[in-house]
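Visitor: My questions are about this predicted structure, shown below with the sequence.
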Amino acid sequence: MSRRGLYSLTDLDDAAMGCIVRRTIDLYTDRNAHDRPLAGLLAGLLFTRTSTRTRTAFTTGAIRLGAQPVTFGPADLQTNTGESAADTGRMLAGMLDLLVVRTAGPVHELEDLSGDGELPVVNAMSAEEHPTQGLADLATLTHHFGPLDGARVLYVGEGNNTAVALAHALSRQRGCRTVFACPRGYGLPAPVLAAASAAAERGGGSVIQVHDLAAVEGTVDAVYTSRWQTTGTSKADASWRDAFRPFHVDTALMDRWPGAVLLHDLPAHRGEEVSGDVLDGKSSLAWTQARMKAAGAMAVLEWAAA
């Protein structure tokens, strides 16, 4: 089966990733910088988990680009009554032109919905990765800093699907050095860390993981954090918050790098992963980042439909 669409950032070569990021920034600057290239197309939007930013971004993005969105909620499809995702995908492929999916399940569920690869599918978050978030993050950083050659990024928190996408994205930026500071037992999956580290080394950069913020050395240009409880998941350890408290991003942490900016994929729980004064402070790019998702959705839809 040919994988048409975007399942993981590892599906993109450097040229494609760069093209989508540049296009995202163009559309962020001017959301009308297009000639409605999706006019006449039908874009399915299947969200089986809660979403504010991503669902709104893809719905409005499809409309702005000329497509008609066809929306499905978590209980709308016959998969809930026993039909296989593969059979559902074969039918959707005959009726839609592309499909955007958010699920708490694995990526292979998205592959099943592609109708044997006939229907381009965009991963709007799965259990393993949130690739469209990673592209919006990369565009936000590039828009703020320019080329990310030599940039130093610190991610603080759980090695969740957002962190996986960030690792894949930043490992491809020449000379970029990324540190993932995660509670022990809640870090990046070992295969992801190994692959991102190898990719970064090829470009003269690095991706490493530590379990203590005191181990972070040198300069940091951007601090990224994410909600401790990832959408659609739960943790087996009832005392898991004790492991996460040392990874709270507050003014004391940000003061270690006075020139650093803050990123957060939102939604945020002020007082948990980040303090309110940091999230709403002058160093925060979180709200630019959120708006960038709308432009990013448009850029991904253009790319997937091409």
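Guide: Yes, it's here. Numbering: from 1, shown residues only.

Visitor: contacts, neighbours, all on C-alpha from now
Guide: Will do.

Visitor: in stretch 205-219, what's buried?
Guide: G205, S206, V207, I208, Q209, V210, H211, L213 (16 or more other C-alpha atoms under 10 Å).

Visitor: S275 and L213: what is the separation?
Guide: 16 Å (C-alpha to C-alpha, to the nearest Å).

Visitor: A290 too?
Guide: 26 Å.

Visitor: and what of E302?
Guide: Between E302 and L213 the computed distance is 40 Å (C-alpha to C-alpha).

Visitor: Equivalent analysis for G281, please.
Guide: 21 Å.

Visitor: Would you mind measuring from the residue most central in space within the chain to V278?
Guide: For the chain, the residue nearest the mean C-alpha position is Q133 (2.1 Å; C-alpha atoms, centre = their mean). Computed as C-alpha to C-alpha, the Q133 to V278 distance reads 21 Å.

Visitor: Could you pull up the contacting residues of L9?
Guide: M17, P131, G134, A165, H168, A169 (C-alpha atoms under 8 Å, 6 or more residues apart in numbering).

Visitor: Determine which two of those residues are furthest apart.
Guide: M17 and A165 (12.3 Å; C-alpha to C-alpha).

Visitor: Have a look at those two and say which one is more surrounded.
Guide: A165 (28 against 18; other C-alpha atoms under 10 Å).

Visitor: The more buried one against P131, yeah?
Guide: Yes - in this structure, A165 is within contact of P131 by C-alpha atoms under 8 Å, at 5.2 Å.

Visitor: any chance you could map the strands in the protein?
Guide: 5-6, 42-47, 68-72, 98-102, 121-123, 152-156, 177-181, 206-210, 222-225, 261-264 (DSSP state E).

Visitor: The fourth one packs against which elements?
Guide: Using 3 or more C-alpha pairs under 8 Å, 6 or more residues apart in numbering; DSSP states H and E as the contact criterion, the elements in contact with strand 98-102 are strand 42-47, strand 121-123.

Visitor: Can you tell me which of those strands is most buried?
Guide: Sort the helices and strands packed on strand 98-102 by mean neighbour count, taking mean count of other C-alpha atoms under 10 Å, and strand 121-123 sits at the top with a mean of 26.

Visitor: structure B:
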Amino acid sequence: MAVRHLVSLDDLTDEDLRAIVARGAEFSSGRSAPAGALDGLVAGIYFRRTSTRTRTAFSSGALRLGAGIVTFAGGDLQTNTGETSEDTGRVFSRMLDVLVARTADDPAELRSWADQSRMSVVNAMTADEHPTQGLTDLTTLLCHFGRIEGLRVLYVGEGNNTAAALALGLSRFRDAELELRTPPGYGLRADIAARAAASATAHGSTVVERHDMADLPLDADVIYTSRWQTTGTSKPDADWRERFTPFQVTGALWEDSPKAVFLHDLPAHRGEEVTAEVLDGDRSIALDQAENKMHSAMAVLEWCRGGVRR
């Protein structure tokens, strides 16, 4: 059985990316039921950082696909008593078939664990990128609109790992337009922006980033935000809230995009990055998006073990 790893969306071919997204949409719509793709396998669920949706999605998804699961928290492993990360990864690969891990640190550790062909490794969020969130977002767009090509997305907020995955994923669909409005000093990392720009050029899409809220695009299909305080991070500037305040998502953004739906990767802080009026309003599909994390997780797990071929 093939063993595949997902550390970054850039690990996926265009064909694989589209197949995973389409498979997640099939699960979401009920057109396909889990068929025991992971029967007899064991999935490790390792989270050093807090998680509600991603941990539950992959745990529930693995069980629905027939796998058994073993869970680990940050303080459970012998790395806390001096064992090297490399040795931990080697041991994992002898006992697990899939490892879903949130380290929230540099992805190099996950890359080292993926340097073998016995156990699939899935990045459940590192500091630079949240690839499974990106796949969830694309799945949600496909479910809601029936397409991803040609959609216009306005992202407002920090250029964090969610924004990075959105840029790297959406840029691979022709005629898609992503405009990011991020606070000064809190935009996409330069390497992520460069990768997204190259992807957009190659796929006939557009990724633009600005650091103000003037002259917003008209008739966006989607308005997206993420919480200001990302898991496991802190802001270097004492005045960061003043910089972020103009980037709050309020109902006023719908004056120029009256048909837009609202996305949020959750958890949300009402009154900070988004008002309750928007998050709980009839344009919000954030809870559908959260549920799709499970459907997308099942598609990822199938792909990791050689499935999702079209």
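Guide: Structure's in. What do you need? Since we're looking at a predicted model, the values are computed, not measured.

Visitor: Could I get the TM-score for this pair?
Guide: TM-score for the superposed chains, counting by TM-score structural alignment, normalised by the length of structure 1: 0.96, backed by 304 aligned residues with a C-alpha RMSD of 1.4 Å.

Visitor: that older thread, dump the buried residues of stretch 205-219 of structure 1 into CSV; add distance to A295 of structure 1 as well.
Guide: Shown next, in CSV, are those (distance: C-alpha to C-alpha, whole Å):
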residue, distance to A295 of structure 1
G205, 28
S206, 29
V207, 27
I208, 30
Q209, 31
V210, 33
H211, 34
L213, 33
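
Visitor: Can you get me a residue count around the residue nearest to R283 of structure 2 when sequence neighbours are not counted?
Guide: Excluding the flanking residues, the one nearest R283 of structure 2 by C-alpha to C-alpha, 6 or more residues apart in numbering is V261, at 4.9 Å. Residues contacting V261 of structure 2 under the criterion other C-alpha under 10 Å number 22.

Visitor: Quick check: V261 of structure 2 touching S284?
Guide: Yes - contact status for V261 of structure 2 versus S284: in contact at 5.8 Å, counting by C-alpha under 8 Å.

Visitor: pull the longest helix from structure 2.
Guide: helix 286-304 (DSSP state H).

Visitor: so it matches what in structure 1?
Guide: Per TM-score structural alignment, the counterpart of helix 286-304 of structure 2 in structure 1 is residues 286-304.

Visitor: got the contact list for L12 of structure 2?
Guide: Going by C-alpha under 8 Å, 6+ apart, L12 of structure 2 touches L6.

Visitor: quick one: it from M213 of structure 2, how far?
Guide: Counting by C-alpha to C-alpha, the gap from L12 of structure 2 to M213 of structure 2 is 33 Å.

Visitor: and if you look at R53 of structure 2?
Guide: Separation of R53 of structure 2 from M213 of structure 2 (C-alpha to C-alpha): 30 Å.

Visitor: now do R270 of structure 2
Guide: 20 Å.

Visitor: swap in T52 of structure 2?
Guide: For T52 of structure 2 relative to M213 of structure 2 (C-alpha to C-alpha), the value is 31 Å.

Visitor: Okay, now stretch 56-71 of structure 1: how far is its last residue from its first?
Guide: End-to-end span of stretch 56-71 of structure 1 (C-alpha to C-alpha): 11 Å.

Visitor: in it, what's buried?
Guide: Buried, per 16+ other C-alpha under 10 Å, within stretch 56-71 of structure 1: 57-69.

Visitor: Can you name the residues in contact with that stretch?
Guide: 32, 34-46, 100, 293-295, 297-298, 301-302.

Visitor: so who does L46 of structure 1 touch?
Guide: Contacts of L46 of structure 1 (C-alpha under 8 Å, 6+ apart): T71, F72, G73, P74, L99, V100, V101, R102.

Visitor: Also T245 of structure 2?
Guide: Counted by C-alpha under 8 Å, 6+ apart, T245 of structure 2 has contacts E272, E273.

Visitor: Trace it over to structure 1, please.
Guide: The alignment partner of T245 of structure 2 in structure 1, by TM-score structural alignment, is R245.

Visitor: which two in the contacts of L46 of structure 1 are spaced the farthest apart?
Guide: Across the contacts of L46 of structure 1, the longest distance by C-alpha to C-alpha is 14.6 Å; it joins P74 and L99.

Visitor: Between those two, which is the more surrounded one?
Guide: Relative neighbour count places L99 above the other of P74 of structure 1 and L99, with 29 against 14, counting by other C-alpha under 10 Å.

Visitor: correct me, but the more buried one touches G44?
Guide: Yes - checked against C-alpha under 8 Å, the pair L99 of structure 1 and G44 is within contact range at 4.5 Å.

Visitor: Tell me how far the closest residue to P184 of structure 2 other than its chain neighbours lies from T182 of structure 2.
Guide: Of all residues not flanking P184 of structure 2 in the chain, H211 sits nearest, at 5.3 Å (C-alpha to C-alpha, 6+ apart). From H211 of structure 2 over to T182 of structure 2 the distance is 5 Å, taken as C-alpha to C-alpha.

Visitor: go on, T206 of structure 2?
Guide: Distance of T206 of structure 2 to T182 of structure 2, computed by C-alpha to C-alpha: 16 Å.

Visitor: repeat for G134 of structure 2
Guide: From G134 of structure 2 to T182 of structure 2 the distance is 18 Å (C-alpha to C-alpha).

Visitor: quick revisit: can I get the buried part of the contacts of stretch 56-71 of structure 1 as one ChimeraX selection?
Guide: Burial among the contacts of stretch 56-71 of structure 1 is assessed by 16+ other C-alpha under 10 Å; the matching ChimeraX selection reads:
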select :37,38,41,42,43,44,45,46,100,293,294,295,297,298,301,302
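
Visitor: All the helices of the stretch 1-150 of structure 2, in order from the start?
Guide: 14-29, 53-64, 85-95, 108-113, 131-145 (DSSP state H, counting those that start in this stretch).

Visitor: got a list of what P183 of structure 1 touches?
Guide: Neighbours of P183 of structure 1 in contact, by C-alpha under 8 Å, 6+ apart: G157, E158, H211, D212, A243, F244, F247.

Visitor: I'd like the strands of structure 1 as JSON lines, with distance to I25 of structure 1 appended.
Guide: Shown next, in JSON lines, are these (distance: least, C-alpha to C-alpha, whole Å):
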{"stretch": "strand 5-6", "distance to I25 of structure 1": "19"}
{"stretch": "strand 42-47", "distance to I25 of structure 1": "23"}
{"stretch": "strand 68-72", "distance to I25 of structure 1": "23"}
{"stretch": "strand 98-102", "distance to I25 of structure 1": "21"}
{"stretch": "strand 121-123", "distance to I25 of structure 1": "19"}
{"stretch": "strand 152-156", "distance to I25 of structure 1": "20"}
{"stretch": "strand 177-181", "distance to I25 of structure 1": "22"}
{"stretch": "strand 206-210", "distance to I25 of structure 1": "25"}
{"stretch": "strand 222-225", "distance to I25 of structure 1": "19"}
{"stretch": "strand 261-264", "distance to I25 of structure 1": "17"}
